[in-house]
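> model this:
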Amino acid sequence: MSMFDNLKDKASDLVDDHGDKVGEGLDKAGDFADEKTGGKYSDQIDQGVDQAKGGLDGLDGQDDDIDGDNQ
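Presented below is the predicted three-dimensional model:
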């Protein structure tokens, strides 16, 4: 198993066990970035947060660990 496969497995396990916390963290990071840019890039930031959530949630081949709603 390569280093990247091992890292992917660990990230997948983390998201499986703590998907709600990961989603909250991504939302907070998006809100912070939106605040720092004065709301100028809100749509792009929201898209990025949603893509990050989808990518992390799909690591195990299922879309079931992170809530897709963005604040």
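
> switch to C-alpha atoms for all contacts and neighbour counts from now on
Will do.

> what is the neighbour count of residue 37?
As a burial measure, residue 37 scores 12 neighbours (other C-alpha atoms under 10 Å).

> helix or strand for the most centrally placed residue in the chain, which one?
What sits nearest the mean C-alpha location of the chain, by C-alpha atoms, centre = their mean, is residue 53, with 3.0 Å. Take DSSP states H and E as the rule and residue 53 turns out to sit in helix 42-57.

> distance from the chain centre to that helix, please.
Distance, stretch centre to chain centre, for helix 42-57: 7 Å (C-alpha atoms, centre = their mean, to the nearest Å).

> list the buried residues for it?
Residues of helix 42-57 classed as buried: 42, 45, 46, 49, 50, 53, 54, 56, 57 (neighbour count, 16 or more other C-alpha atoms under 10 Å).

> and this one, please, so the two structures can be compared:
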Amino acid sequence: MGLFDNMKARLGPAKDKVSDLARQHGGKVSQGLDKAAKAVDERTKHKYSDKIQAGTGKAKDAMDRLAQKDEHPDGTPGARPNPPAPPQGPPPAS
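Sure, this is the predicted structure:
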């Protein structure tokens, strides 16, 4: 087992916990991001409004991806099914 595999195995439970927290508290985090963005925008006298909005949008998108990572396509919670394995063996002759 390589170093990368070892780290992935150790970080797996933390990743699951973060996804659970994102699902449970996504609304509160989103409100907090909006509040922080508004405060920063006011302090900078709206000089960086476009950059602040872009950063807030990216943070919310990342949060949404975390929250939806462990859902089925129909929206029910739980691990997504694994994609089908590629066919084994040589390709068929034409």
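
> counterpart of the residue nearest to the centre of the first structure in the second structure?
When the second structure is aligned by TM-score structural alignment, residue 53 of the first structure is paired with residue 60.

> how many other residues sit next to the residue lying closest to that match once chain neighbours are set aside?
Setting aside the residues directly before and after it, residue 60 of the second structure is nearest to residue 30 in space (C-alpha to C-alpha, 6 or more residues apart in numbering), at 6.5 Å. Neighbours of residue 30 of the second structure under the rule other C-alpha under 10 Å: 18.

> repeat that for the one 10 residues further on.
By other C-alpha under 10 Å, the residues close to residue 40 of the second structure number 15.

> and it, helix, strand or coil?
Residue 40 of the second structure carries the three-state label helix when classified by DSSP: H, G, I helix; E, B strand; the rest coil.

> apart from its chain neighbours, what residue comes closest to it?
With C-alpha to C-alpha, 6+ apart as the criterion, residue 40 of the second structure has its nearest non-adjacent residue at 7.9 Å, and that residue is residue 52.

> the match of residue 53 of the first structure and residue 31 touch, don't they?
No - if you go by C-alpha atoms under 8 Å, residue 60 of the second structure and residue 31 don't touch, sitting 10.0 Å apart.

> mind listing the helices for the second structure?
For the second structure, applying DSSP state H gives helices covering 3-43, 49-68.

> single out the most deeply packed of the ones you listed.
helix 49-68 (a mean of 15; mean count of other C-alpha atoms under 10 Å).
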